[in-house]
Structure formats: structure tokens, C-alpha cells
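A.B. asks: mind folding the following:
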Amino acid sequence: MDYHALKEDIIEYSKTIGIDKIGFTSASTFEEMKVRLITQQKLNYQSGFEEKDIEKRVNPSLLLDKPKSIISIALAYPSKMKERVVSKKGERRGIFCRASWGTDYHIVLKDRLKKLEDYIQERIPDALCKSMVDTGELVDRAVAQRAGIGWSGKNCAIITPEFGSYVYLGEMITNLPLEPDTPMEDQCGTCNKCIDVCPTGALIQGGQLNAQRCIAFQTQTKGFLAEEFREKLGNRIYGCDTCQTVCPKNKGMDFHNHPEMEPDPEIAKPLLQPLLFISNKEFKEKYGHISGSWRGKKPIQRNAIIALAHFKEEGAIGDLITVMKKDPRPVIRGTAAWALGKIGGDESMTALQTANQQEEDQEVLQEIEDALQRLSHSL
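C.D. replies: The predicted structure is shown next:
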């Protein structure tokens, strides 16, 4: 078998199925990444969403019998909306991060990888392939870096010369001995913009992230959000793009290569108040196809309440009072109480005083008392 010719054929075929960039690397262990992951674990910098077995994250031979190569793919996604909607008084809007615009990227990349697998197995029926996207065992960025897709930036994203860091990554382990590509040299240089502007200081140093402090991670948690993170959330209801938007390598990068990735502005930047009362069925119908829905509606609703407080949206006071009184979930009731304390006003004060006499959950009571104290000081 002429594996050099096969590699060229795979590259050409990838272009016909909507893969924007493809790279190849060996299936040897990712030793440098192993050291990083052990350090992350010791420092408790992991998010908890990752595969917990570090060996599986760095050793392809634990995932496929006698692997020889890994194929890395990248698909560019949009950084700007073609149609814009404006957040204004009385109609405040939240924002999903760009990586959650359009159809869930797991679905899109798995489709491309399946087509690539089928193509390879048509050519070589006994070829073994194992594909994964994000939630798989391997570290997508480590594979993409070694396969020459881009370099690992100080913002912990893969940055490509062609598309910046606005790319989704996926990979396929195979037992075919395909020639590896050359890794790309780091091009961040002395630039530290992403580290300097990270809202919570989650980027400890170039290439090291404390996921526990990352706004993107915090938007996906389900409990009460710590006070310091509430203040930093702004109108983000899922994810955070700050370390990408400030990156000079992303200047002017905006690609609309894939129709399924195009954002619906009403979903990517939704009105906040309707989110407070959305049912599970409505949430699944409207948001179920995007990656930002994977944790369910509760974190999105909590974040929407915080965003209304960020805007000091007085028009939302009535809705927030209803939520504080009637929502069955303590986290949502307590966050609504906090928001009323931030927005202020006599109506908020009266509602909080009433709730203080009726609420039974201790955490919610604490939020109510803190909100009342805040209002008393402001008056």
C-alpha cells in the first residue's frame, strides 16, 4: 500500500466534505501533556468535566489496538453574526459564546469524521479507526498541535494562521502508518493580552488555565455562583470569549463556511426575561440543538438572572419577585433575591422583606438577608 498517496487522497477528500484543515501525527504517547495534566490535577485546576484517567488522555494505545497515526481535523466557525439584535432597556439580552452558535459542534464534527472513516475503510477494509470530539479521551489541543493544525496559544486554544482560534477540533486514531506532519512553532511571542484581560485571572500563565476560575466553566455549574463570579459574569449566559476576542491573531477572522454553524440571533443572543419561565420542553425545542444546552436550563436561567442584575433592569423586578416567591429551586430563588438587591428600589425591598418571613431554605434566606443589607446601606 502506498501510504503517502493514501494520505494525499485523504487530504483531498477532506476538502470535499467540509473539513477546513487536516493534519497527521503519530500515535505515540503525549508525554509533555501527561506532565501538564498531572500538574493540573495536583493544583486542582481541572474542571471535572474531563476524562479522569490521565493515561487514557495521553496514550492512544489504550484506546485502539496497535495505533499508528492520528488524524486531526479543524472546522472554522463564525465570529460575527450576519444579522444583529440589540440589547436595550426593557429588552435585555444575554449571550452564548461563539462556540455554541449554530448546531452543536459535536454533531457537526462527528459527521465529518464518520465520512472520513467511511472513505478510509472503503479504501482499506481492515483499517481500524476511532474518532472523538471534545468529550473523548484524548486532549484535542495536544493532538492538533502535534499534527501541525496550529500552535497552542497562551489562551489555551489552538491558534491557526488561517482561521485564528475560531476552530472546532476533532481527531481519529487509526492503525494506518500515515506520515506525520510537522508541528507549528509558537507565534504568541511576548503578547500577553489574553492573560491580562481574563476577567477572573483564570489564565495563570501562558498555556495554563485554572478551569475552576474560568468564566466559561462557571457558567456551566449548577449551584450558587460565588459572589466574585457574579460580578464578572456580565450578560454571559454560557461560555466566555474574552481571551479569544482580544487575541491579535483573531483580528478580522470571521468564517461562514458551514451553514449549520450559522447563529440564529434570537438563540445566540436571547431575550433574558423569557428565559426565567421557560419550561423544560420549550427549552429543549428552542435550545436543544446547540452545545450550550448540554447542562440543561438551570444554569442558563441562573445566569440570565445575574445578567438582569448586571443591567440593573428595573423592568425585570416583577418577574424576579415571581421567581423568588414561586420557583421550586433554591438556587434560582436565591439568585433572584440577590438580583433584586442589586437592582434596588422600594418594590424590591418590600418583596425581599416579605420573602424573608416566608422562605425556609437556609441558603436562600442568607441571600435574602444579604440583599436586604445591601439595600439598607444604599438607602
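A.B. asks: for the rest of this, base every contact and every neighbour count on C-alpha atoms.
C.D. replies: OK.
A.B. asks: mind listing what's buried along the strand or helix carrying Leu116?
C.D. replies: Using DSSP states H and E, Leu116 sits in helix 105-123. By 16 or more other Cα atoms under 10 Å, the buried positions in helix 105-123 come out as Tyr105, His106, Val108, Leu109, Lys110, Arg112, Leu113, Leu116, Glu117, Tyr119, Ile120.
A.B. asks: I have a second one here; can you model it like the first so I can compare?
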Amino acid sequence: MNHALKERIIAQSKQLGIDKIGFTDASSFEHLKDSLEEQKAAGHTTGFEHPVIEERLYPEKIFDQPQSIISIALAYPTKIKEKPDIVRGERRGSFARASWGVDYHNVLRDRMNKLMAFIKEIAEDEAALTFKPMVDTGELIDVAVAQRAGLGFIGKNGLLITEEFGSYVYLGEIITNIPFEPDTPIENQCGTCTKCIDACPTGALLGDGRMNAQLCLSYQTQTRGMMPEAFRPKIRTVIYGCDICQQVCPFNKGKDAHFHAEMEPDPEVVTPLLKPLLTISNKEFKHKFGYLAGSWRGKKPIQRNAIIALGNARQKSALPDLLKVIEEDPRPDIRATAVWSVGEIVGSKGNPELEAFFNTLLTTTEAPEIIDEINKVIKKLH
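C.D. replies: Purely as a prediction, here's the structure:
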């Protein structure tokens, strides 16, 4: 079953910058069907997932005569080698580790393209070979493929955990019509540990490897519009993603891989000063942040999250900037978020000038989200 070819692929994968590789057959993932349907019915999905459940479970529905799936993993850094400059009186936000460096979708595609080119080069009957590469935007469930291919096990936080790199890995997979001997799946090793479940600030983890993704802070930082008030204090000064369930995982202790130049974080980019984000232009945003995975939803969610982060940091020097946003920004949800942030910074102390400013604003605005946030702040000031 192409044993020699498989061994050559494994050997070459290391030369191509692939940190782990595994093989599984192309049989269905039907055992996940009930779970996916339950999650969808319960409203626990985000809408970012592939919408057709059948295509997530049955490789033959998305590929002609599939025989095997090759799963790959690339390890990413968890620590920044050089700290950003300290700017006195200014707070910084942060992007989660999975958004450090070049967008991982592009890095994985590069490695998979090189791997497919190598296979075509050495395999017999090249013309008959077919491949379908994908990352987490594709149909299949990458952690399920990787677990079955022996790369690691799925933890209680729903992430793939590898022996060498913990859960700090990016995953990709290639469906092919080449039959390979499958590797041995790895069973869950979490045991009685519940650290990730206990540490999740919103209770998003359900305890069995699934989550209510609507409650996940990573999802909340990627939404557009108003972030529900209950989540705002919980993101602290993180403006994209969430690492908490990974940081507390015992399997991640001491893991910090620096194997790929594209993944090395620029400290000024992944821990940016917050105030400049309030007025950054689209052109400036694309130039500075466009290569990050965390830029995929555009500038607006990052700006909104930066405004929330300033409120959580109680950064008083940002008050003039936030008041300017409230007066001048054309987007009601951004203005309303700035009102909330001002309220967090000022607190419950009386402030006649600020109260007068908001009362005047009430007479000139019709946006319900702005009115709602103003009324809450005025109540707090009283």
C-alpha cells in the first residue's frame, strides 16, 4: 500500500518545513454527525464553519474516489523574543498567538503545495494523481483528521494536543486518491484534568471537547457590531483571539517553537499601542496588520476591541480620543462602544461636564445603541 512512497514523503516533509505528518484513510467521520447536529441545533456554532454537515463528514462528497488523507502540523511560537518599546502612559493590546506572523492559512498552503509537488515528482503515474488541500476554512474538521492520523489527541478544549508542541500547532490536510497505510489514532489523555474548563472566563467549554462557540472570547473578538456587555470586561486588553485554555493546559508547559521565519511575531504589530488604533485608516491598517490571520474580519472589529481594551485598562489619557470618536465617528456601534469605554474609565465619580456632554448628545442622536450606552453611563455617574 505505497509503503515506500509514504516513507519518502515523511522524510521529505521535514525538509519542507512540516513539523508533524500523519496518514489516515478516507472513511467517513460519521461518528461526529450527532454531535455536529446537536451543536447546530443548540446555537453553539459561529457561522464561520462550513455550512453543509454532510460534506464535513464524508470525504467522498467533496472528492472523487478518495483513498487517504494526509494531515500536517506546523508548530508556532508562544513567546516574543523582543519586547515592544515601553511608551510611558500608553497601554498596548495583544493578538492571540495563533495570529502571530504571516497568516497561517498561507503558510500551510505553501507547505502543502510543496508536498504535493514532491509527491507528483516521485510517484508513478503522475497524471492519475489527484489532491485536495485544505485548512480550517475547508470542509473537513481538521482536529478530527489529525487525531485519526496519529498527530495528537483532541483535548477537552477541543484543540489537537501533540506530544512535542502541545496545542500550539496549525493544521492542514490533503485528500488524495493514493492509498496509504493509515497511522494509529491517539486517544484522549486529559484524564481528570479540567484546568481549561475551569479557566475559561465565559464557561464556553462543555467538558467533552466541544464548546458553545458563541461564548468563546476568540469568537467574540471576531464579530462585527456591538459586543455584548457581559463579554467586554473579559477580553481585558486582548484585541483578537484568546489563549487562556491553551495557557493553562499542562501539555503546553514550556512549549515554544521557533522553527518558521514567517511565524515570528513583530512585537509592534502583535502588541500594538491601543490609542492609534482608534483613528487608523484602512490603508494604514492593511499595511501594518494585513498579513496577520487576525486581520481577516477587517479594521472595524479590531478598532472596537481596542476601544473596549482602553476601558478595561482604565487609561485616562485616552479620554480625549474616545470623546472625539463619540463626536465624530460615523459608525453608531463604534461610538456606542466608546461611550461604554468612557464610563469604565471615569467610573462612578460625579462628573458634571461629562454628564452635560452626554445629555447634549442625547438630544442629537437617534441611534438606539448609543442612547442605551449613554443612559447607562449617566446612571453610573449619579
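A.B. asks: now which residue in the first structure aligns to Asn188 of the second structure?
C.D. replies: Residue pairing (TM-score structural alignment): Asn188 of the second structure is matched to Asp186 of the first structure.
A.B. asks: residue contacts, the residue nearest to its match when sequence neighbours are not counted?
C.D. replies: Setting aside the residues directly before and after it, Asp186 of the first structure is nearest to Trp151 in space (Cα to Cα, 6 or more residues apart in numbering), at 5.4 Å. Shown in contact with Trp151 of the first structure (Cα atoms under 8 Å, 6 or more residues apart in numbering): Gln145, Ile158, Ile159, Thr160, Pro183, Met184, Glu185, Asp186, Gln187.
A.B. asks: and the fourth one, what's its match in the second structure?
C.D. replies: Right, Thr160 of the first structure. In the second structure, Thr160 of the first structure lands on Thr162 (TM-score structural alignment).
A.B. asks: what helix or strand is the closest residue to Ala339 of the first structure other than its chain neighbours located in?
C.D. replies: Sequence neighbours aside, Ala309 is the residue nearest to Ala339 of the first structure in space, at 4.9 Å (criterion: Cα to Cα, 6+ apart). Secondary structure from DSSP H and E places Ala309 of the first structure in helix 297-311.
A.B. asks: output the contacting helices and strands for that helix.
C.D. replies: helix 227-233, strand 236-238, helix 330-343 (3 or more Cα pairs under 8 Å, 6 or more residues apart in numbering; DSSP states H and E).
A.B. asks: what's the closest of those to Phe217 of the first structure?
C.D. replies: strand 236-238 (8.7 Å; Cα to Cα).
A.B. asks: give the aligned range of the closest one in the second structure.
C.D. replies: Using TM-score structural alignment, strand 236-238 of the first structure pairs with 238-240 in the second structure.
A.B. asks: average offset of the matching stretch relative to the first structure?
C.D. replies: Superposed on the first structure, stretch 238-240 of the second structure shows a mean distance to its aligned partners of 0.6 Å (mean Cα distance after the TM-score superposition for the first structure).
A.B. asks: residues in the second structure aligned with the helix holding Ala309 of the first structure?
C.D. replies: Mapped onto the second structure with TM-score structural alignment as the criterion, helix 297-311 of the first structure occupies residues 299-313.
A.B. asks: quick one: contacts of the matching stretch?
C.D. replies: Under Cα under 8 Å, 6+ apart, the answer for stretch 299-313 of the second structure is 91, 93, 221-225, 232-233, 235-240, 274-275, 277-278, 282, 285, 295, 318, 322, 334, 337-338, 340-345.
A.B. asks: what's the nearest residue to the match of Thr160 of the first structure if we skip its chain neighbours?
C.D. replies: In this structure, Thr162 of the second structure finds its nearest non-sequential neighbour in Gly152, 4.3 Å apart by Cα to Cα, 6+ apart.
A.B. asks: which position in the first structure pairs with the one you found?
C.D. replies: When the first structure is aligned by TM-score structural alignment, the residue opposite Gly152 of the second structure is Gly150.
A.B. asks: what are the ranges of the strands in the stretch 1-150 of the first structure?
C.D. replies: 21-26, 69-76, 95-96, 129-132 (DSSP state E, counting those that start in this stretch).
A.B. asks: what's the match for Ile371 of the second structure in the first structure?
C.D. replies: Superposed on the first structure with TM-score structural alignment, Ile371 of the second structure falls opposite Leu365.
A.B. asks: can you verify that match is assigned to a strand?
C.D. replies: No - judged by DSSP: H, G, I helix; E, B strand; the rest coil, Leu365 of the first structure forms no part of a strand; its state is helix.
A.B. asks: hang on, the earlier thing: can I get the contacts of Trp151 of the first structure in JSON lines including distance to Leu63 of the first structure?
C.D. replies: Output for the contacts of Trp151 of the first structure, formatted as JSON lines (distance: Cα to Cα, whole Å):
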{"residue": "Gln145", "distance to Leu63 of the first structure": "20"}
{"residue": "Ile158", "distance to Leu63 of the first structure": "23"}
{"residue": "Ile159", "distance to Leu63 of the first structure": "27"}
{"residue": "Thr160", "distance to Leu63 of the first structure": "27"}
{"residue": "Pro183", "distance to Leu63 of the first structure": "23"}
{"residue": "Met184", "distance to Leu63 of the first structure": "26"}
{"residue": "Glu185", "distance to Leu63 of the first structure": "28"}
{"residue": "Asp186", "distance to Leu63 of the first structure": "29"}
{"residue": "Gln187", "distance to Leu63 of the first structure": "32"}
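A.B. asks: which one of these is nearest to His256 of the first structure?
C.D. replies: For the contacts of Trp151 of the first structure, the residue nearest His256 of the first structure by Cα to Cα is Thr160; the value is 16.1 Å.
A.B. asks: pretty sure that closest one is touching Ser152, no?
C.D. replies: No - judged on Cα atoms under 8 Å, Thr160 of the first structure makes no contact with Ser152 at a distance of 9.1 Å.
A.B. asks: re the thing from before, so the match of Gly152 of the second structure makes contact with Met184?
C.D. replies: Yes - applying Cα under 8 Å as the test, Gly150 of the first structure and Met184 come out as touching, 5.8 Å apart.
A.B. asks: more neighbours: the two, which one.
C.D. replies: Using other Cα atoms under 10 Å, the more surrounded residue of Gly150 of the first structure and Met184 is Gly150, with 27 against 18.
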